[in-house]
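**Student:** Provide a 3D model corresponding to the input given below.
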Amino acid sequence: MNEHEHDHMHPHTRLPEGACALVQGEYVPREQVEAVLTAVPARGAPPKGRGELRDQPPPTGSQHTTLPAERAAERQRRRWATQVVVADVLARRACAERGLRPPEAAPQGLRAVPEADVAGLGSIVAVVLAYSAAARVLLGHLEAHQAIPEEALWEYYVHNRDRFLTQDAMRRGVDPYGPSGGPLSEPAEPDFLPYEQVKAGIEGELRQAAGRRAFFSWLDLARADVVYAPGHEHPGDPSHPDHEHRH
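**Tutor:** You can find the predicted model right below:
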């Protein structure tokens, strides 16, 4: 599961003035959403990627976009920012439940968000991890508890031979998958880094990927019972007319 798979069952529920969501009995103030919107300029971030907000609001005064489109984009941005804030609240609760060292009560700022993280995680999760120390602690905890079997490590080594050519083999143009009829030569075992030498790196990559999948699953389950104020629903929730559900 990932950030695009979410629950649509909650109807609009009237929340107290100033609250954007209700998370396990805790009202989340809208001020936190405003802080995220301030930290993430409309045209600069989140970077374009797999997330719901590929289309950012245009600059004020644009002659190429109608005002209704601008308003729709800004509404989506607010819903997106609400997801970031809600994920932080959920992550802080999850850390407490697991006995993890509690991070600061509330985020103090927003780290830079690498383009690679947006491509691999989606815009919401990438910014959640940049925004929320609790989310980073939880992700680290989940990664550390992923067991990667030896068979998976060997299979990765065998099926990704191009990643383990030696520098000399790459300079000679060795084809890691065998002769191709061109100037490339057929690889021999000395052309590859030994399995035992690269095993730890492979395990780290696979553990990171498994930890991320565990984080996605946790987030989807954890936010299933969140109740949102009107205007703060998930960006892909089809119950509001200008939703965006992109993959």
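
**Student:** switch to C-alpha atoms for all contacts and neighbour counts from now on
**Tutor:** Will do.

**Student:** now do the buried residues in the longest helix along the chain.
**Tutor:** When the chain is parsed with DSSP state H, its longest helix is helix 67-97. By neighbour count on 16 or more other Cα atoms under 10 Å, the buried set for helix 67-97 is 70, 73-95.

**Student:** next structured bit after that helix?
**Tutor:** Using DSSP states H and E, the helix or strand that directly follows helix 67-97 along the chain is helix 115-121.

**Student:** before we move on, back to that, what packs against the longest helix of the chain?
**Tutor:** If you count contacts as 3 or more Cα pairs under 8 Å, 6 or more residues apart in numbering; DSSP states H and E, helix 67-97 packs onto strand 19-23, helix 30-39, helix 123-131, helix 133-144, helix 195-222.

**Student:** second chain to compare with the first, below:
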Amino acid sequence: MSGHAALVGGEAVPAERVEAVLDAVPARHRQTRPEPPARAQRQRRRWATQVVVVDELARRVCAERRLAPPPEVSPARVLAVSGTEVADLGSIVAVALAHSPAVRALLAALEAEQKVPEQTARAYYGRNPDRFLTAEALRRGVDPYGVARAGDFVPFEAVRDEVVRELRRAVGRQAFFDWLDGARAEVAYAPGHEHPGDPSHPDHEHRH
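**Tutor:** You can find the predicted model right below:
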């Protein structure tokens, strides 16, 4: 397929980049249920277009932020994508992270920028006692929400840094999705490359 897949800020994104992602990502990473072959192929191309668009948008914002310029993407090899990442991020962003150094650089920068107040970390610790039982309490089968002693829990001070890292990561990912939602507004898709969930085409779906 020749021509462009999308226009980002008025500049063409070559369709060849989409084909490269299609070649690099096995179809089994995309499909979660049987679909008619023609429909599946159309939807897979639209899905791959989103991976490329996320990469292109991230490249541009990395340049604007003067983040370390990412090396050229080598689409012949996509890093492994875990089922947990797909569940947490959606398949488009999970594969974009594996495929695109720019996406990884941007997400890392957004995570690093987040500030987690002490009270937020303490509140998280208090809301999730099941995550902080001691090994001994776990062996005894202590109910963290029932009868438990203070000594059954790892002290907050011992897990504070871990909690802060986890919360920073979560807020950073939300910042990434907020950025992506806004950045996609400047994208115009060529026919056959629309977002998989775009209701203007008959094959649309809401799975990511």
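
**Student:** circling back: what angle separates the longest helix of structure 1 from helix 30-39?
**Tutor:** Using axes from the mean of the first three to the mean of the last three Cα atoms, to 10 degrees, the inter-axis angle of helix 67-97 of structure 1 relative to helix 30-39 is 120 degrees.

**Student:** residues contacting the aligned partner of residue 55 of structure 2 in structure 1?
**Tutor:** Mapped onto structure 1 by TM-score structural alignment, residue 55 of structure 2 lines up with residue 88. Shown in contact with residue 88 of structure 1 (Cα atoms under 8 Å, 6 or more residues apart in numbering): 128, 131-132, 134-135.

**Student:** any idea how far residue 32 of structure 1 is from residue 88 of structure 1?
**Tutor:** As judged by Cα to Cα, to the nearest Å, residue 88 of structure 1 and residue 32 of structure 1 stand 10 Å apart.

**Student:** same check on residue 119 of structure 1?
**Tutor:** 25 Å.

**Student:** so for these two, which sits in the more crowded spot?
**Tutor:** residue 32 (19 against 15; other Cα atoms under 10 Å).

**Student:** skipping adjacent residues, who's closest to residue 198 of structure 1 in space?
**Tutor:** Nearest residue to residue 198 of structure 1, sequence neighbours excluded (Cα to Cα, 6 or more residues apart in numbering): residue 164, at 7.9 Å.

**Student:** next one: stretch 63-76 of structure 2 to chain centre, how far?
**Tutor:** 17 Å (Cα atoms, centre = their mean, to the nearest Å).

**Student:** contacts for that stretch next, please.
**Tutor:** By Cα under 8 Å, 6+ apart, stretch 63-76 of structure 2 touches 20-21, 23-24, 59, 62, 99-102, 105-106.

**Student:** counterpart of residue 209 of structure 1 over in structure 2?
**Tutor:** Match for residue 209 of structure 1 (TM-score structural alignment): residue 170.

**Student:** contact partners for that match?
**Tutor:** Residue 170 of structure 2 makes contact with no residue, according to Cα under 8 Å, 6+ apart.

**Student:** could you check how far the residue in structure 2 that residue 75 of structure 1 lines up against is from residue 129 of structure 2?
**Tutor:** Matched across to structure 2, residue 75 of structure 1 falls on residue 42, judged by TM-score structural alignment. For residue 42 of structure 2, the distance to residue 129 of structure 2 (Cα to Cα) stands at 47 Å.

**Student:** between the contacts of residue 88 of structure 1, which has the most around it?
**Tutor:** Going by other Cα under 10 Å, residue 134 tops the contacts of residue 88 of structure 1 with 29 neighbours.

**Student:** before we move on, the earlier item: and the furthest pair within the contacts of stretch 63-76 of structure 2?
**Tutor:** Among the contacts of stretch 63-76 of structure 2, the pair separated by the greatest distance (Cα to Cα) is 23 and 62, at 26.0 Å.
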